[in-house]
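Peer 1: structure of the sequence below:
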Amino acid sequence: MVETSEIATGTTVPLPTVNISSSELINPAHPYFISTSDSPGTLLVNTVFDGKSFGGWKRGMWIALTAKNKSGFIDGSTVEPEVGIDLHRAWSRSNNMVISWLLNSLSREISESVLYYSTAKDIWAELEDMFGQSSGPHLFQLQKELSDLVQGSSDIAAYYTRIKRLWDELDT
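Peer 2: Model (predicted):
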């Protein structure tokens, strides 16, 4: 029996089928699985990337996407099926969810610069190209921040956190 859906005109149209077992799609370990708690508006990292501290933002996004079993969409290990194959719709839905999560974690200006890429992998690669390269001026800025850093009126935890972040960023 073919499932159908009624559209606004009152006519019924057949619903597309996916040639994958239903147990596979509801398996949380499958990369195409989308939980009921997942939504395109979800923020996966608590700081929007504004062009500074790319290494920290990248690490946070990688951890979040790995926890959701979606890191394959940015590293290329979850390969896009051929268009026209039923499974392509499930891949596309998951890819678009990852794109939404990426765009929501970027500042408006950066988001607009990658908005029209069609895959999460392409967006990730573009962000890597734009911000992932170490530059002499950036390294100098980090070293200067470290040398100018004083505890001042900050408590020891705040001071340590700030210096540790600079060390980690310099290390990456």
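
Peer 1: contacts, neighbours, all on C-alpha from now
Peer 2: OK.

Peer 1: off-centre distance for the longest helix along the chain?
Peer 2: Criterion DSSP state H: the longest helix present in the chain is helix 87-104. Here helix 87-104 shows a centroid-to-chain-centroid distance of 10 Å under the convention CA atoms, centre = their mean, to the nearest Å.

Peer 1: and that helix, what does it pack onto?
Peer 2: Under the contact definition 3 or more CA pairs under 8 Å, 6 or more residues apart in numbering; DSSP states H and E, helix 87-104 sits against helix 120-131.

Peer 1: and the helix it packs on with helix 87-104, angle?
Peer 2: 30 degrees (axes from the mean of the first three to the mean of the last three CA atoms, to 10 degrees).

Peer 1: could you pull out the helices for this protein?
Peer 2: 22-25, 54-67, 72-75, 87-104, 108-114, 120-131, 136-148, 156-171.

Peer 1: angle of the second one against helix 120-131?
Peer 2: The reference is to helix 54-67. Using the same axes, to 10 degrees: helix 54-67 against helix 120-131 is 170 degrees.

Peer 1: give me the buried positions along the longest helix of the chain.
Peer 2: By neighbour count on 16 or more other CA atoms under 10 Å, the buried set for helix 87-104 is 87, 89-92, 94-104.

Peer 1: one more to put side by side:
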Amino acid sequence: MVGVEGGKSGDGKKTGGKGFEQIAPSSPLYLHASESPSLTLTQTIFNGENYELWPDAVRNGLDAKNKLGFVEGFVKKPTVTEGEEKSLEAVTWHQCNAMMKAWLRNVIEPRLHLRISFSGTVTEIWKELKERYSAANAPRVHQLKQ
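Peer 2: Okay, here's the model as predicted:
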């Protein structure tokens, strides 16, 4: 298992050592006990007009927490077959995704929350923000401001 600590079983698979598995602190799936949904990644709050500055500040905050791979799409959602018990990676991926959605909300002005879908993955939300607000989409930004 990627990013899981524990002992090794006879077949080389990682186990939890004493009956449980842990996410390795070096894994992007790792959430430290001090991380909470109220965390603010940056002092730069997105107000609908400062998109050119905001993503760099957020990316820096996520990179410092080893979570940048989520918004860039490198940390993929684990697939779970129907009827199969969710793996540790699947459970922690969902926890990380939910945590990062809260972190994004914290650095976006509340008046913009309704314009931004927070129901998908962090990767989808990040792409949606870029499509709506980047300078490459200036006509859309002008339309939203009106």
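
Peer 1: that older thread, wait, which of the helices of structure 1 is closest to Ser5 of structure 1?
Peer 2: Closest to Ser5 of structure 1 of the helices of structure 1, according to CA to CA: helix 87-104, at 17.5 Å.

Peer 1: distance between the ends of stretch 17-25 of structure 2?
Peer 2: One end of stretch 17-25 of structure 2 sits 16 Å from the other (CA to CA, to the nearest Å).

Peer 1: need the residues that contact stretch 56-65 of structure 1.
Peer 2: 44-45, 47-49, 71, 169 (CA atoms under 8 Å, 6 or more residues apart in numbering).

Peer 1: can you select the buried ones from those in ChimeraX?
Peer 2: Selection of buried members from the contacts of stretch 56-65 of structure 1 for ChimeraX, criterion 16+ other CA under 10 Å:
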select :44,45,48,49,71
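
Peer 1: closest one of the contacts of stretch 56-65 of structure 1 to Met130 of structure 1?
Peer 2: Met130 of structure 1 lies nearest to Phe49 out of the contacts of stretch 56-65 of structure 1, by CA to CA, at 12.6 Å.

Peer 1: that closest one -> structure 2?
Peer 2: Under the alignment (TM-score structural alignment), Phe49 of structure 1 maps onto Phe46 of structure 2.

Peer 1: how much space separates its match from Lys77 of structure 2?
Peer 2: 27 Å.

Peer 1: now do the contacts for the residue most central in space within structure 1.
Peer 2: The residue lying closest to the centre of structure 1 (CA atoms, centre = their mean) is Leu102, at 3.8 Å. Taking CA under 8 Å, 6+ apart, we find Leu102 of structure 1 in contact with Ala120.

Peer 1: any idea what it aligns with in structure 2?
Peer 2: Using TM-score structural alignment, Leu102 of structure 1 pairs with Leu104 in structure 2.

Peer 1: what of Ser118 of structure 1?
Peer 2: For Ser118 of structure 1, the aligned residue in structure 2 is Gly120 (criterion: TM-score structural alignment).

Peer 1: count of neighbours near that match?
Peer 2: Gly120 of structure 2 has 12 neighbouring residues, counting by other CA atoms under 10 Å.

Peer 1: same question for Glu109 of structure 1.
Peer 2: For Glu109 of structure 1, the number of neighbouring residues by other CA under 10 Å comes to 10.

Peer 1: distance check, it against Val48 of structure 1.
Peer 2: Glu109 of structure 1 is 11 Å from Val48 of structure 1, by CA to CA.

Peer 1: give me the common contacts of these two.
Peer 2: Counting by CA under 8 Å, 6+ apart, nothing touches both Glu109 of structure 1 and Val48.

Peer 1: which residue packs closest to Lys65 of structure 2, ignoring adjacent ones?
Peer 2: Computed as CA to CA, 6 or more residues apart in numbering, the closest residue to Lys65 of structure 2 that is not its neighbour in sequence is Pro28, at 8.0 Å.

Peer 1: what is the equivalent residue in structure 1 for that neighbour?
Peer 2: In structure 1, Pro28 of structure 2 lands on Pro31 (TM-score structural alignment).

Peer 1: what about that match, how many residues nearby?
Peer 2: Neighbours of Pro31 of structure 1 (other CA under 10 Å): 20.

Peer 1: the counterpart of Pro81 of structure 1 in structure 2: how many residues sit nearby?
Peer 2: Under the alignment (TM-score structural alignment), Pro81 of structure 1 pairs with Pro78 of structure 2. Applying other CA under 10 Å, we find 15 residues neighbouring Pro78 of structure 2.
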